[in-house]
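# Okay, here's the prediction I keep looking at, along with the sequence it came from:
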Amino acid sequence: SRNLASFVVFMDMEGTRYTHPNKDLIGLKFTGGDEVEALKGRSYISKAVGISGPSIRGFSPIFIDGVQVGAVSVGMFQENVDSLLETNRNALLYTMLMSIIIAIPSAFALSYNIKRTIFGLEPVDIAMLLTQREIMINSVKEGIIFTNKEDKIELINDRACEMLGLRKDDVGKHVKEIIPTSRMDDVRKSGIDEYNEQQKINGVTIITNRMVVKYNENILGVVATFSEKEELQRLAEELTNSKSYASVMYR
């Protein structure tokens, strides 16, 4: 492998060199003054002027059986560092330029795809739609529960909570955990809607519809709408009485 180091110097605890590219310097004291902390057990990088000129060098202590016996310094002469930077500068600039050229159209493509996915809506429009949806869902008299393709609850409206004793923090839980007899998971698996089914949940008898929600033929989940049976019976009786009254009036 290519070695970019200009020198590797081993020294003892007195700072005496045991190795050096210049053999005449072996046995002499290390110069530069930045070796002191390495002889105290620290590792670091330093820039100093040694006997061979300015250099950037790293220091690390040497231990044998837990006892420090010296230190090692590995470095590059400053002129070699400058030469290396100059040699690679054009390649670095070219790489940066190509990255920018690739990144800009990629960013536009990503932005376009995101806009298309959200039907060209701006964030403020999305926030408004979500607010409107929340108001509408919670204003209806029927209970509404939506589960995703993993049968986890993603939406519960206020009426469902009131009718069945559910809580908004049930969102995210598996529907079987909250409503064991919901059959919403069965509807998702079969892909067949169920209408006007009578069911008893938490002591409340309801009439429910369970419908598969699809997008591009892919099942996204199931939505269940329901009303209390007693409420429907009361409405039916009122409607029957109204029809009877109307019949009497127009005889």
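Ah, there it is.
# CA only for contacts and neighbour counts going forward, please
OK.
# Tell me where this structure has strands.
7-12, 44-50, 53-64, 67-77, 143-148, 153-156, 194-201, 204-215, 218-228 (DSSP state E).
# What helices and strands are in contact with the first one?
It refers to strand 7-12. Strand 7-12 makes packing contacts with strand 67-77 when contacts are defined by 3 or more CA pairs under 8 Å, 6 or more residues apart in numbering; DSSP states H and E.
# Give the buried residues for the strand it packs on.
Val69, Gly70, Ala71, Val72, Ser73, Val74, Gly75, Met76, Phe77 (16 or more other CA atoms under 10 Å).
# rewinding a little: hey, which of the strands of the chain is tucked in deepest?
Most buried of those, by mean neighbour count (mean count of other CA atoms under 10 Å): strand 143-148, with a mean of 23.
# Just the residues contacting it, thanks.
With contact meaning CA atoms under 8 Å, 6 or more residues apart in numbering, strand 143-148 is reached by 137, 153-161, 163, 175, 184, 220-227.
# Presented hereafter is structure B, for comparison with structure A:
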Amino acid sequence: MRLFLAQLYPRRRMTLAGQYLVLQLLIIAVVLAGVITVALTQATNNFEKIEGRRSLSAAESLAANPLLRVLLPQAEPEMGSALPAMGESVRSTSGLQFVIIADPQGTVITSSYPDEVGTSILHPESAVAEGRGWTGEIWRNGNHVLIAQVPVLDDDGKMVGIVSAGQSYPSTGEMIQDIAPSALATLLISLVLGTTGSVLLSRRVKHQTRGMEPGEIAELFEHREALLHGVKEGIISVSPDSRVMLANDIAVELLQLPDDCVGKTLDELEVAPQVRHALNTSQEQPDRQFLVGERVLVFNRMPVKTARRDLGSVTTFRDKTELTLLEQELGDSKATADMLRAQTHEFANQLHAISGLIQLEEYDEVIGFIDGVSFSRSKIFEDVSACIAEPTIAALLIAKSSVATERGVHLAMVPNSALGRCEDQLARDLTTVIGNLVDNAMDAAISASTPQIKVGIEETNELVRVIVSDNGEGIAEDAIDEIFTQGFSTKDSSVSGGRGFGLAISRLVCRRRGGELAAANDHGARFTATLRK
């Protein structure tokens, strides 16, 4: 199988371990990207929290300086060095990037960036013009800046200026450099764990799949499905706890199971008793036959076991209904031929007797012997021919009458029996039913002191009714239904193909024609078969 699958896969495909490793790497990459994103976001939040607080503290400290509050009302841009010195002192002490001092209108008087002197530092989002401190982020000359602005108030509470301090946001590269060592360590640990896990998981899975790769498993599954649903025989697998594990389309159809039968127990599916028996019972001989619905199915059950546990069984079966009917018809034809052969020997013996009497010149004895034989034969022919117009049925009853006579059983037609000519299919079905019923009646009546069989045939515009009764011991009450449904037989069932299917086939034929076959006890057994035209 491995060689066959290898031929189906000439190109080398990635192994299961390789696929697991690739999947692990993809997962690690996604997780690492998420971790870096979260780390950058956290770093930005920390920067805003820490640097915003430090910038605001530095600006408030400078705004509270008494000297600044005195000098600022008369200060102008680029006049004097006291204010720039104060701003630079605060910037260097706090470690900020810039410190700006502006008048109440926001015009810069002094700044760590000389080119900003004379420009405005007021922003639409800022609340400093209302006399309140403000912290926010702005873009200045293409740089992302975190800034804090605080109003400068004189002793009377009047705003005399604005102090602004801040720091530029670190670049993404700088933040990545900060978190690179931890991210690299996380990546290495993830790679080691992912690779080790992939190898171990691959080994376990391949052990469970008998060393097969996913592509081989998929190809094997496709071939199994094609084989399972491509055969004409029914295939069903049953676990040790009587649960259906597998069933192809033919099995579902022949056993009359629901489409969702897989996974359900035989009790839940309410299968027929004979089906349960066929699927759960050890089978010593092949080709066991059971009547399921209106079909004769041939079952073959095979237990499935491994070295570790019992897997249940696999049962194959096929529809043998038509073949069984043909066998019945062939058996009737063979029986007729055997009866004709026996009659040939009987006639030969009678001719020998006549020849001997003639040689002995016992002519009166010859005439009496011939009259006796003629009367016996004529009586049988007349009884049957008078009420049966269908040649096939008449010939069958005459032949059965001869067999019954040889076995010491008296076969008689019920008065007022009648049957006209029938179409071919109805005649064949009547031959099967009457032949089986008469044979069973002869077997049952043979135990009586004076064995006797009665055959009655009634015909209407819609149906034909056949009644066959014997004076044997009758049928056990607990076996009246069983004789029709389970191939029941009191005879030896070890013969090829089994016994007990005559009545089952007869009922099948009756039901196919819209009729029925019923049994009852009436001083023996009585079978009533109804076939619609």
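Perfect, I can see it now. It should be emphasised that the depicted structure is a prediction, and the values quoted were computed from it without experimental measurement.
# what's the TM between chain one and chain two?
Overlay of the two chains. TM-score (TM-score structural alignment, normalised by the length of the first structure): 0.50; 189 aligned residues with a CA RMSD of 4.8 Å.
# Need the strands of the first structure in TSV (columns: distance to Pro105 of the first structure).
Shown next, in TSV, are those (distance: least, CA to CA, whole Å):
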stretch	distance to Pro105 of the first structure
strand 7-12	46
strand 44-50	41
strand 53-64	41
strand 67-77	41
strand 143-148	35
strand 153-156	36
strand 194-201	48
strand 204-215	30
strand 218-228	31
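# how about those strands, which one is nearest Ala91 of the first structure?
Closest to Ala91 of the first structure of the strands of the first structure, according to CA to CA: strand 67-77, at 21.2 Å.
# Give me the angle between the closest one and strand 7-12.
160 degrees (axes from the mean of the first three to the mean of the last three CA atoms, to 10 degrees).
# Which strands or helices does strand 67-77 of the first structure pack on?
Strand 67-77 of the first structure packs on strand 7-12, strand 53-64, going by 3+ CA pairs under 8 Å, 6+ apart.
# by how many degrees do the first one and strand 53-64 diverge?
The directions of strand 7-12 of the first structure and strand 53-64 differ by 50 degrees, with the same axes, to 10 degrees as the criterion.
# coming back round to it: in a markdown table, list the helices and strands packed on strand 67-77 of the first structure along with distance to Leu85 of the first structure.
Below are these laid out as a markdown table (distance: least, CA to CA, whole Å):
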| stretch | distance to Leu85 of the first structure |
| --- | --- |
| strand 7-12 | 18 |
| strand 53-64 | 14 |
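# ok, back up a step: so for Thr95 of the first structure, which of the strands of the first structure sits nearest?
Nearest of those (CA to CA): strand 67-77, 25.3 Å.
# Distance check, the residue lying closest to Arg159 of the first structure once chain neighbours are set aside against Pro54 of the first structure.
The shortest distance from Arg159 of the first structure to any non-neighbouring residue, by CA to CA, 6 or more residues apart in numbering, is to Gly143 (4.8 Å). As for Gly143 of the first structure, its distance to Pro54 of the first structure is 79 Å (criterion: CA to CA, to the nearest Å).
# Give me the neighbour count for Ile370 of the second structure.
By the measure other CA atoms under 10 Å, the count of residues near Ile370 of the second structure is 14.
# residue contacts, it?
For Ile370 of the second structure, the contacting residues are Ile354, by CA under 8 Å, 6+ apart.
# buried ones in the host helix or strand of it?
In the assignment (DSSP states H and E), Ile370 of the second structure maps to helix 363-387. Going by neighbour count (16+ other CA under 10 Å), the buried part of helix 363-387 of the second structure is Val366, Phe369, Ile380, Phe381, Asp383, Val384, Ser385, Cys387.
# now those residues in CSV, with distance to Met302 of the second structure?
Compiled in CSV, these are given as follows (distance: CA to CA, whole Å):
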residue, distance to Met302 of the second structure
Val366, 67
Phe369, 63
Ile380, 53
Phe381, 53
Asp383, 54
Val384, 51
Ser385, 53
Cys387, 53
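# Please, where are all the helices along the stretch 101-250 of the second structure?
172-208, 214-230, 249-254 (DSSP state H, counting those that start in this stretch).
# ok, now the stretch 101-250 of the first structure?
Going by DSSP H, counting those that start in this stretch, the stretch 101-250 of the first structure shows helices at 123-139, 158-164, 175-178, 184-190, 229-249.
# which of the residues in the last one are buried?
When burial is assessed from 16+ other CA under 10 Å, helix 229-249 of the first structure yields the following buried residues: Lys229.
# count of residues packed around the residue lying closest to Leu153 of the second structure once chain neighbours are set aside?
What sits nearest to Leu153 of the second structure in space, not counting adjacent residues and going by CA to CA, 6+ apart, is Met159, at 4.4 Å. Using other CA under 10 Å, Met159 of the second structure has 20 other residues around it.
# can you tell me which helix in the second structure is longest?
For the second structure, the longest helix by residue count, based on DSSP state H, is helix 16-63.
# Beyond that one, next helix or strand please.
That would be, after helix 16-63 of the second structure and using DSSP H and E, helix 66-71.
# which of the residues in that following helix are buried?
Of the residues in helix 66-71 of the second structure, those with enough neighbours to count as buried (16+ other CA under 10 Å) are Leu68, Arg69.
# what angle do whichever helix or strand comes after that helix and helix 16-63 make?
Using DSSP H and E, the helix or strand that follows helix 66-71 of the second structure towards the C-terminus is helix 82-94. Counting by the same axes, to 10 degrees, helix 82-94 of the second structure lies at 140 degrees to helix 16-63.
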